[in-house]
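[1] how would this look folded up:
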Amino acid sequence: MFSERYHSIQDGHVLISAIQASRFAKEVAGDFNPIHNPDARRFCVPGDLLFALLVDRFGLSRKMTFHFRSLLGENVPLAFHEDDDGVVRVRDGNNKVYVEMERSGELTHDAKVIDNLTRSYVAASGKNFPHTLKPLLESEGVMFNPDRPMIMYQSMSLDLDTLDAPYPELEMHKAELKPEGKRGNVSLDYRVVSAGDPVGLVSKKLVVSGLREYDPQAMEAVVEEFYRLKNRSWN
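    Below you'll find the predicted structure:
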């Protein structure tokens, strides 16, 4: 599984270094959010990496829901455990929960199936900004703090018709932003398509914090910095 290079195991616990998390964000997701930079003051591990590790360990089910409860910093020893209520939780040594995973239906541990779906999902997720979020923010006349952008996962769910679809791809179906004061609630719905046929749905909910009036020049500077970092990473 490709996620092996983005974490380590120590004393039976999963550890994710800032460098590993940043590499995953850039190399797999194409996500250049500054919050995933190793030297970021408020650094956090990408939620997509935790999703990848969970599916790798527990398999892919036709119906899955992930709730992201807390931001995860670097090198926190994590335990992945299925509790008596059937919910898989990712916790640290202080019993703080970072992710909860619920699942039902047919299950597969086929590495190729899991790898294909995970890569497709993470690649689509990495396009949240600027491809999807910038037009949404602009249409609502709001934006995040350009000096401290905070776009956080709240939840993600997938509902697959089959686990046998070769090379699934995610296509954007619907995107919506609802500003509520300084907070923006974002809903993103994708169709999962394989060989041109729909084979499932994926829904994501994000929170954009620190909303303020939209400033075209400030947003353009954020976008330019995004592509500068992206171009630098591949040169």
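
[2] For the rest of this, base every contact and every neighbour count on C-alpha atoms.
    Noted.

[3] which helix is the longest one in the chain?
    Across the chain, the helix with the greatest residue count (assigned by DSSP state H) is helix 216-233.

[4] which residues touch that one?
    For helix 216-233, contacts defined as Cα atoms under 8 Å, 6 or more residues apart in numbering pick out Lys26, Gly30, Phe32, Asn33, Pro130, Met143, Pro146.

[5] All the strands of this protein, in order from the start?
    Using DSSP state E, the strands found in the chain span residues 8-10, 13-15, 60-68, 79-82, 88-91, 97-108, 142-143, 151-160, 169-180, 183-194, 197-209, 212-213.

[6] Give the other helices and strands that the longest one contacts.
    Here strand 197-209 touches strand 151-160, strand 183-194, going by 3 or more Cα pairs under 8 Å, 6 or more residues apart in numbering; DSSP states H and E.

[7] for these, which one sits closest to Gly59?
    strand 151-160 (13.4 Å; Cα to Cα).

[8] any idea how far the most centrally placed residue in the chain is from Val14?
    The C-alpha lying nearest the average C-alpha coordinate of the chain belongs to Asp48 (Cα atoms, centre = their mean; 3.3 Å). Distance, Asp48 to Val14, by Cα to Cα, to the nearest Å: 15 Å.

[9] another one to check against the first:
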Amino acid sequence: MLLESYYTKSDNVIRVSAEQASRFAKTQCHDFNPIHDPENKRFCVPGDLLFSIALNEYGISESMSFTFTNMIGDNIGVNFPEDKGENIVITNENGRSVLEITRQGKVSRDPELIESLIKNYVVFSGQNFPTLLMPLMKKHGVMFNPARPLVMYNSMSFEFDKLPQSRPLKVELADSVFEVKPKRADNFLHFDIADGQQTIGRGIKKLVIAGLKPYEHESITAFSDAYEARRTAFK
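    Presented below is the predicted three-dimensional model:
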């Protein structure tokens, strides 16, 4: 299975090592955000991996929303409770909420469909930087601090017109909205979910970009070039 090498599970407690998390980010998402590097002091497990594990545990509902409430560090125990209906709270080993899920409608537990949605969504999600964020930051005249980049996955939601059959799905950007606030920006990525040429669902991913500063083309371009160099070297 797609996810089996990226976490361990005992009873309902899941643990993700820093190495597993980093490998998932780079291999499955093509995401080289330094916050997912094992040696980073602010290391956290990618939200896309938690999202993927949740789909694996609970299936795909016609409508689902995911809110990330706290970061998870190296090998921290995460409790995925047994199916609790429409509202599910994922907690860490200290009982603090880390992911809150709301869902409605019919549920599919088809492993091929779940894997297809995971694969296609996390690749879309991994385009955050530099593909999507660089032109938006330039347009709005702001950027994160290259010395302490902090781009956080806040939430995502999706809904299907009806649950698809088991087949490859495509996840594609529909629109991007960038809202600048004091010292932070919210980036809303609207996406479509397609079955062949037909759009069968849609969703929104929200990112929070913290520590904003005025846009400096040379420094953010140097950061982007270094980021792409890491991606190329990994390939």
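
[10] ok, back up a step: distance to Met219 of structure 1 and mean neighbour count for the strands of structure 1 - can I get that in CSV?
    As requested, the strands of structure 1 are exported to CSV (distance: least, Cα to Cα, whole Å; neighbours: other Cα atoms under 10 Å):
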stretch, distance to Met219 of structure 1, mean neighbour count
strand 8-10, 37, 13
strand 13-15, 35, 17
strand 60-68, 27, 20
strand 79-82, 38, 16
strand 88-91, 35, 20
strand 97-108, 30, 17
strand 142-143, 8, 23
strand 151-160, 14, 20
strand 169-180, 17, 16
strand 183-194, 16, 20
strand 197-209, 14, 19
strand 212-213, 11, 14
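
[11] want to try a markdown table for those, with distance to Arg42 of structure 1 as columns?
    Shown next, in a markdown table, are the strands of structure 1 (distance: least, Cα to Cα, whole Å):
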| stretch | distance to Arg42 of structure 1 |
| --- | --- |
| strand 8-10 | 22 |
| strand 13-15 | 18 |
| strand 60-68 | 17 |
| strand 79-82 | 23 |
| strand 88-91 | 20 |
| strand 97-108 | 16 |
| strand 142-143 | 19 |
| strand 151-160 | 12 |
| strand 169-180 | 23 |
| strand 183-194 | 18 |
| strand 197-209 | 14 |
| strand 212-213 | 20 |
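
[12] Those strands: which one's closest to Asn37 of structure 1?
    strand 151-160 (14.2 Å).

[13] which residues are in contact with that closest one?
    47, 62-69, 192, 199-209.

[14] count of neighbours near Ala226 of structure 2?
    Residues near Ala226 of structure 2, counting by other Cα atoms under 10 Å, number 12.

[15] An error on my part: the question was meant for Pro149 of structure 1.
    Neighbours of Pro149 of structure 1 under the rule other Cα under 10 Å: 17.

[16] Could you find the counterpart of it in structure 2?
    Alignment note (TM-score structural alignment): Pro149 of structure 1 maps to Pro149 of structure 2.

[17] residue contacts, that match?
    Neighbouring residues of Pro149 of structure 2 by Cα under 8 Å, 6+ apart: Pro34, Ala210, Gly211.

[18] Identify the residue spatially nearest to the second one, adjacent ones excluded.
    Looking back up the chat, that one is Ala210 of structure 2. With Cα to Cα, 6 or more residues apart in numbering as the criterion, Ala210 of structure 2 has its nearest non-adjacent residue at 4.5 Å, and that residue is Arg184.

[19] Check the first one too.
    In space, not counting the residues next to it along the chain, Pro34 of structure 2 is nearest to Asn40; the distance is 6.8 Å by Cα to Cα, 6+ apart.

[20] if I look at that neighbour, how far off is Pro214 of structure 2?
    25 Å.

[21] just Arg184 of structure 2 next, same as before
    11 Å.

[22] Also Gln28 of structure 2?
    32 Å.

[23] I'd guessed Arg183 of structure 1 sits against Leu211; true?
    Yes - between Arg183 of structure 1 and Leu211 there is a contact under Cα atoms under 8 Å: 5.8 Å.

[24] How about residues contacting stretch 67-80 of structure 2?
    The set of residues external to stretch 67-80 of structure 2 that reach it, using Cα under 8 Å, 6+ apart, is 12-18, 43-45, 47, 54, 57, 89-93, 96-101, 153-156.

[25] In that stretch, which residues are buried?
    By neighbour count on 16 or more other Cα atoms under 10 Å, the buried set for stretch 67-80 of structure 2 is 67-69, 71-80.

[26] again, but for stretch 211-218 of structure 2
    Using 16+ other Cα under 10 Å as the test for burial, stretch 211-218 of structure 2 gives Gly211, Leu212, Tyr215.

[27] same thing with stretch 26-43 of structure 2?
    Going by neighbour count (16+ other Cα under 10 Å), the buried part of stretch 26-43 of structure 2 is 26, 28-38, 43.

[28] Of all the helices and strands packed on strand 197-209 of structure 1, which one comes closest to Pro135 of structure 1?
    strand 183-194 (12.2 Å).

[29] Now that closest one on structure 2. Mean distance?
    Following the fit onto structure 2, the mean deviation recorded for strand 183-194 of structure 1 is 0.8 Å by mean Cα distance after the TM-score superposition for structure 1.
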